[in-house]
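A.B. asks: heads up, no residue letters with this:
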């Protein structure tokens, strides 16, 4: 199966929660290729804590970096350089290719992974489909349209949008302007837990399956 890469319009937009919901909905495997910042725990550990199904495998990161920064900066601080060929070789294979593999990116789609390549270059190299995450805030229309524009420029196979949080009612306008469908709109809650993730996974499962 073609892997599904979760990316979005920036940092702190809810990619990890959306990754958990999509992983739960598909009973897929999960992989975070690059983890930058580990002091408060990793995204993989958070996803593991939010899943209810027993089929998902959480695969280890290819790069785990101490500094909570852009991957190229975090790697440079440790005297390392992130290599896309290494990431390709590290990509997990799902059992008999019968399960989807959900990959979670670092930051937004144009975050640098090294001095010359970006998250979008990793997506192309991994031959992944993409789910775009947009969090509703002042300025997110601009960030969402710019993200969609670079996806079209690079001929990325975009499945659709998952919107997160509430601000104003313009999700349908982003869908119309970009031409990418809405998979789901995740409401804001103070505490995200297993029951919330399972509830949201069940709500979007049918819509997601139709788009895959």
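C.D. replies: Structure received. Please read all numbers here as calculations on a predicted model, not as lab measurements.
A.B. asks: contacts, neighbours, all on C-alpha from now
C.D. replies: Fine.
A.B. asks: quick check: the residue located most distally from the centre of the chain vs residue 35, distance?
C.D. replies: Distance from the C-alpha centroid of the chain, by CA atoms, centre = their mean, peaks at residue 79 (26.5 Å). Per CA to CA, to the nearest Å, residue 79 is found 16 Å from residue 35.
A.B. asks: check residue 80 too.
C.D. replies: The gap separating residue 80 from residue 35 is 14 Å, by CA to CA.
A.B. asks: the two: which has the busier surroundings?
C.D. replies: Set residue 80 next to residue 35 and count neighbours by other CA atoms under 10 Å: residue 35 wins out with 26 against 14.
A.B. asks: please give the element, helix or strand, for the more buried one.
C.D. replies: Take DSSP states H and E as the rule and residue 35 turns out to sit in strand 34-36.
A.B. asks: for that strand, packing partners?
C.D. replies: Applying 3 or more CA pairs under 8 Å, 6 or more residues apart in numbering; DSSP states H and E, we find strand 34-36 packed against strand 63-65, helix 71-77.
A.B. asks: reformat those as a markdown table; add mean neighbour count and distance to residue 211.
C.D. replies: A markdown table is the format used below for those (neighbours: other CA atoms under 10 Å; distance: least, CA to CA, whole Å):
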| stretch | mean neighbour count | distance to residue 211 |
| --- | --- | --- |
| strand 63-65 | 20 | 31 |
| helix 71-77 | 20 | 31 |
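A.B. asks: quick one: closest of the ones you listed to residue 182.
C.D. replies: Among those, helix 71-77 comes nearest to residue 182, with 29.0 Å by CA to CA.
A.B. asks: got another, please set it beside the one above:
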């Protein structure tokens, strides 16, 4: 298995057998931003390795899904953030938000940072409905009105992480044509 549970789930869902070092070139065994993990573990960052491995993956696969690390302004170095990594990889983004209180504010701020850094936004996905949060229809309406970004769909909490189940849920709930 992989050191990272997230990488294992994503690799399984994508049905790829790429080595972990290619998929996750710099792993931090603590739950923290890369900046904090690097400081606490006294490890030197290796952005060039991350970019090199990304280029290799780009040549191996026709489509890549690059998972973020906690948010658009997550620090990697003192003066290098996830926004910088996205720019260096020349990627556009899909913003994933939740339904809990604060989601509108957080999503608007994320959109504003993408605008500031000139990162194209492909759309927004509403993830894991929170029973105490916004109703999905209202949140979709408000986010589209306030951000002028399309909500591609919404994904409920997924208990069954099998490939077939994930595919069915995504196909039913996400508008990939947008």
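C.D. replies: The structure has been received and is ready for your questions. Keep in mind that this is a model prediction, so the values were computed, not measured.
A.B. asks: so what sits against both of residue 80 and residue 35 of the first structure?
C.D. replies: Counting by CA atoms under 8 Å, 6 or more residues apart in numbering, residue 80 of the first structure and residue 35 have no contacts in common.
A.B. asks: thinking again about what came up before, which position in the second structure aligns with the residue farthest from the centre of the first structure?
C.D. replies: The alignment partner of residue 79 of the first structure in the second structure, by TM-score structural alignment, is residue 42.
A.B. asks: tell me the contacts of that match?
C.D. replies: Per CA under 8 Å, 6+ apart, neighbours of residue 42 of the second structure: none.
A.B. asks: how near is it to residue 100 of the second structure?
C.D. replies: Distance, residue 42 of the second structure to residue 100 of the second structure, by CA to CA: 35 Å.
A.B. asks: go on, residue 13 of the second structure?
C.D. replies: Counting by CA to CA - residue 13 of the second structure and residue 100 of the second structure are separated by 26 Å.
A.B. asks: how big's the offset between the longest strand along the second structure and the first structure?
C.D. replies: The single longest strand within the second structure, with elements called by DSSP state E, is strand 121-127. Strand 121-127 of the second structure differs from its equivalent in the first structure by a mean of 0.5 Å after superposition (mean CA distance after the TM-score superposition for the first structure).
A.B. asks: what span of the first structure is that strand aligned with?
C.D. replies: The aligned range for strand 121-127 of the second structure in the first structure is 158-164, by TM-score structural alignment.
A.B. asks: what of stretch 76-94 of the second structure?
C.D. replies: Using TM-score structural alignment, stretch 76-94 of the second structure lines up with residues 113-131 of the first structure.
A.B. asks: how much does the longest helix seen in the first structure deviate in direction from strand 158-164?
C.D. replies: Longest helix in the first structure, counting residues (DSSP state H): helix 194-211. Taking axes from the mean of the first three to the mean of the last three CA atoms, to 10 degrees, one finds helix 194-211 of the first structure and strand 158-164 inclined to each other by 150 degrees.
A.B. asks: contacts for helix 194-211 of the first structure?
C.D. replies: Under the criterion CA under 8 Å, 6+ apart, residues 17, 20-22, 24-26, 49-52, 159, 183-184, 186 lie in contact with helix 194-211 of the first structure.
A.B. asks: how near is residue 87 of the first structure to residue 148 of the first structure?
C.D. replies: 24 Å.
A.B. asks: go on, residue 30 of the first structure?
C.D. replies: The gap separating residue 30 of the first structure from residue 148 of the first structure is 24 Å, by CA to CA.
A.B. asks: quick one, which of those two is more surrounded?
C.D. replies: Between residue 30 of the first structure and residue 148, counted using other CA under 10 Å, residue 30 has the larger neighbour count: 29 against 23.
A.B. asks: all helices of the second structure, in order?
C.D. replies: Counting by DSSP H, one finds helices in the second structure at the ranges 5-14, 20-23, 34-41, 47-60, 82-89, 103-116, 136-147, 163-173.
A.B. asks: can you list those in CSV and add distance to residue 71 of the second structure?
C.D. replies: Formatted as CSV, the helices of the second structure follow (distance: least, CA to CA, whole Å):
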stretch, distance to residue 71 of the second structure
helix 5-14, 15
helix 20-23, 19
helix 34-41, 12
helix 47-60, 17
helix 82-89, 7
helix 103-116, 8
helix 136-147, 17
helix 163-173, 22
